[in-house]
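Q: coordinates for the following, if possible.
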Amino acid sequence: MSSNRDVAKLSLIQLLPNMLTVTAICAGLTAIRFGLQGNYELAVQLILLAAILDGLDGRLARALGSDSKMGAELDSLADFLNFGVAPGMLLYVWALDDTRSLGWLAVLVYAVCAVTRLARFNVARKTDGESAENAYFMGIPSPAGAILVMLPMYVSFAMDREPILPDALLSIYIAGIGLLMIGRFPVWSFKTTQISQRRVKMFLVGFAAIGAAIAIYTWVALAILSVIYIAAVVWMLPGSRRAMAKDRKPPADG
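A: Purely as a prediction, here's the structure:
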């Protein structure tokens, strides 16, 4: 009998999803650093990079068959840092540090809403077990919340101006986005969207156009896309409620 124990080994490819998650954590932490140093544009870009990586790691793990409980917990912790802590901290040092209590209260509300959303999702996942991806989220997903909460920054960067919103209104906006993340309303998820073969070419052309717009007119494009997303959520809300009622499957928290 061999004294060497059989130890399961993972290839580097199978570790790639967790590597992406760790990279996203580093991006979120570095965003806070650059925000404290006053390099706000780079800080926002790093949070956006973390959101892209968040969209890739889970799907890649399932595609490679390397998803694990550790990976799921790591992803959840990364989401709180990147989308619950970093955006609020960035907005505070950018425009609200002179408001003291009011601005910090808004940041706390936003962060608590983000962590509450993630806790709700983790409890549901452990209680109900792993389930197929749903066509709807319950409330605004945390990566979308992080992107939307930075909308005032996109507008200010595009106009090359100081913060355009009064401190009180900006604080209300930050807290409001946080409340939308824990809302009990269905939000359409792009994860289950399917494109017919006849429309693939048009989809790719549109995707290329959006990518080029973001690369060339970064802040204007991000501001427009954020407004379109908010409008789409409001416009599709009645249909989402009817579809959810027919499906009777609880929306994912994501």
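
Q: hey, let's count contacts and neighbours off CA atoms from now on
A: Fine.

Q: show me the contacts for the residue nearest in space to the middle of the chain.
A: What sits nearest the mean C-alpha location of the chain, by C-alpha atoms, centre = their mean, is residue 143, with 0.7 Å. Contact analysis of residue 143 by C-alpha atoms under 8 Å, 6 or more residues apart in numbering lists 51, 54, 79, 83.

Q: element containing the second one?
A: According to DSSP states H and E, residue 54 maps onto helix 40-64.

Q: Proceed likewise with the subsequent sequence, for comparison:
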Amino acid sequence: MRPPRLRVPRGPRVQRGIPLRTILPNAVTALALCSGLSGIRFAMDGKWEIAVLMVLIAGILDGIDGRIARLVHGESRFGAELDSLSDAISFGVAPALILFMWSLHDVSRVGWLIALVYALFCALRLARFNAQIDQTVQPHKSAGFLTGVPAPAGAVIAMVPLYLWLSTGLEEFRSPWLVGPWTAFSAILMISSVATWSGASLKLRQRIRFEAIAVLVVLVAAIVSAPWQSLTGIALLYLATIPFSIRAYRRVRRLREAGRGPASAAERSAREP
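A: Take a look at the predicted model:
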């Protein structure tokens, strides 16, 4: 009789390459990165409208790549890292260089320092996000809030003086003594710990969904007909909501500390022995 063959246990199968389902969302992220870099290229030619448009397109692509990934079940660590790299360039480096070439170069040393601070703070915000991505308990996220202003919103806010200059033609809005402090203010908002509302957590009631669609249509029409004035209004309106989001988060936190507020599944499991 032949001795029985000994089966050598095999280790877990190592996945090689990138799964096919992740190609589409990663391609959208790569397009966002290219769009942000193109904004720098057009700024070098003095085409400020197109430069701003490229950053805005990058923001739109950044908003849909995650949804596409969830739709096709294509989430991956590679995609998360690529998304952070794209955000750092499109919403950190690109706006900083655009604002420097447009205004801050008039005070070269101070202006370059402010541009560096803005790009660095954007990168620090994204690094903080990546460091917390695997944490079980994230108080702001579990309550439906973000920590600080997200990078795309920070870029939109930072370029408000450029919108005003494009809409009015007044050179006062191009002054580095206005643009510099405003850019620094936008950078601080990104790395701050203030609670801001997360668009992904907002849920519309069924009875007001038609009104929400109507508001969205009006907003798109306003951006098409008067883009720079509309973008200025959107940025300022977003800033006006920050005190309300801080107050709303404090109220949710007080309710949770009193044991009356809803806790997330992650928080409940973390409290269990």
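
Q: redo the contacts of residue 143 of structure 1 as TSV? Include neighbour count and distance to residue 121 of structure 1.
A: Listed next are the contacts of residue 143 of structure 1 as TSV, based on neighbours: other C-alpha atoms under 10 Å; distance: C-alpha to C-alpha, whole Å:
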residue	neighbour count	distance to residue 121 of structure 1
51	22	18
54	23	16
79	27	12
83	28	15
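
Q: pick the one among those closest to residue 15 of structure 1.
A: For the contacts of residue 143 of structure 1, the residue nearest residue 15 of structure 1 by C-alpha to C-alpha is residue 54; the value is 15.0 Å.

Q: what does that closest one align to in structure 2?
A: For residue 54 of structure 1, the aligned position in structure 2 is occupied by residue 62, per TM-score structural alignment.

Q: correct me, but its match touches residue 27?
A: No - here residue 62 of structure 2 lies out of contact with residue 27, judged by C-alpha atoms under 8 Å, at a distance of 11.0 Å.

Q: so where do the strands sit in structure 2?
A: 145-147, 195-197 (DSSP state E).

Q: could you check how many residues crowd around residue 82 of structure 1?
A: When neighbours are defined as other C-alpha atoms under 10 Å, residue 82 of structure 1 has 30 of them.

Q: ok so, going back, any idea how far the match of residue 54 of structure 1 lies from residue 82 of structure 2?
A: As judged by C-alpha to C-alpha, to the nearest Å, residue 62 of structure 2 and residue 82 of structure 2 stand 11 Å apart.

Q: can you list residues touching both of those two?
A: With C-alpha under 8 Å, 6+ apart as the test, residue 62 of structure 2 and residue 82 both reach residue 29.

Q: for structure 2, what's the longest helix?
A: helix 227-257 (DSSP state H).

Q: about what we covered before: buried residues in the helix holding residue 54 of structure 1, which are they?
A: 40, 43-44, 46-51, 53-54, 57-58, 60-61 (16 or more other C-alpha atoms under 10 Å).

Q: circling back to that earlier point, out of the strands of structure 2, nearest to residue 171 of structure 2?
A: Closest among those, using C-alpha to C-alpha: strand 195-197, at 32.7 Å.

Q: specify, as a residue range, where that closest one falls in structure 1.
A: The aligned range for strand 195-197 of structure 2 is 186-188, by TM-score structural alignment.

Q: so how far is that stretch from its chain's centroid?
A: 15 Å (C-alpha atoms, centre = their mean, to the nearest Å).

Q: neighbours around the closest residue to residue 178 of structure 1 other than its chain neighbours, how many?
A: Spatially, and ignoring its direct neighbours in sequence, residue 178 of structure 1 is nearest to residue 110 (4.2 Å; C-alpha to C-alpha, 6 or more residues apart in numbering). The burial count assigned to residue 110 of structure 1 is 30, neighbours taken as other C-alpha under 10 Å.

Q: corresponding residue for residue 38 of structure 1 in structure 2?
A: That one, residue 38 of structure 1, aligns with residue 46 by TM-score structural alignment.

Q: quick one: the residue lying closest to that match once chain neighbours are set aside from residue 48 of structure 2, how far?
A: Spatially, and ignoring its direct neighbours in sequence, residue 46 of structure 2 is nearest to residue 102 (7.9 Å; C-alpha to C-alpha, 6+ apart). Shown here: residue 102 of structure 2 relative to residue 48 of structure 2, a distance of 8 Å by C-alpha to C-alpha.

Q: repeat for residue 170 of structure 2
A: According to C-alpha to C-alpha, residue 170 of structure 2 and residue 48 of structure 2 sit 15 Å apart.

Q: please apply the same query to residue 130 of structure 2.
A: For residue 130 of structure 2, the distance to residue 48 of structure 2 - C-alpha to C-alpha - is 32 Å.

Q: show me where structure 1 has helices.
A: Under DSSP H, structure 1 gives helices at 12-36, 40-64, 69-79, 86-91, 101-128, 142-149, 151-159, 167-181, 200-216, 218-247.

Q: reformat the ones you listed as TSV; add distance to residue 194 of structure 1.
A: As requested, these are exported to TSV (distance: least, C-alpha to C-alpha, whole Å):
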stretch	distance to residue 194 of structure 1
helix 12-36	23
helix 40-64	15
helix 69-79	25
helix 86-91	31
helix 101-128	25
helix 142-149	20
helix 151-159	28
helix 167-181	25
helix 200-216	10
helix 218-247	17
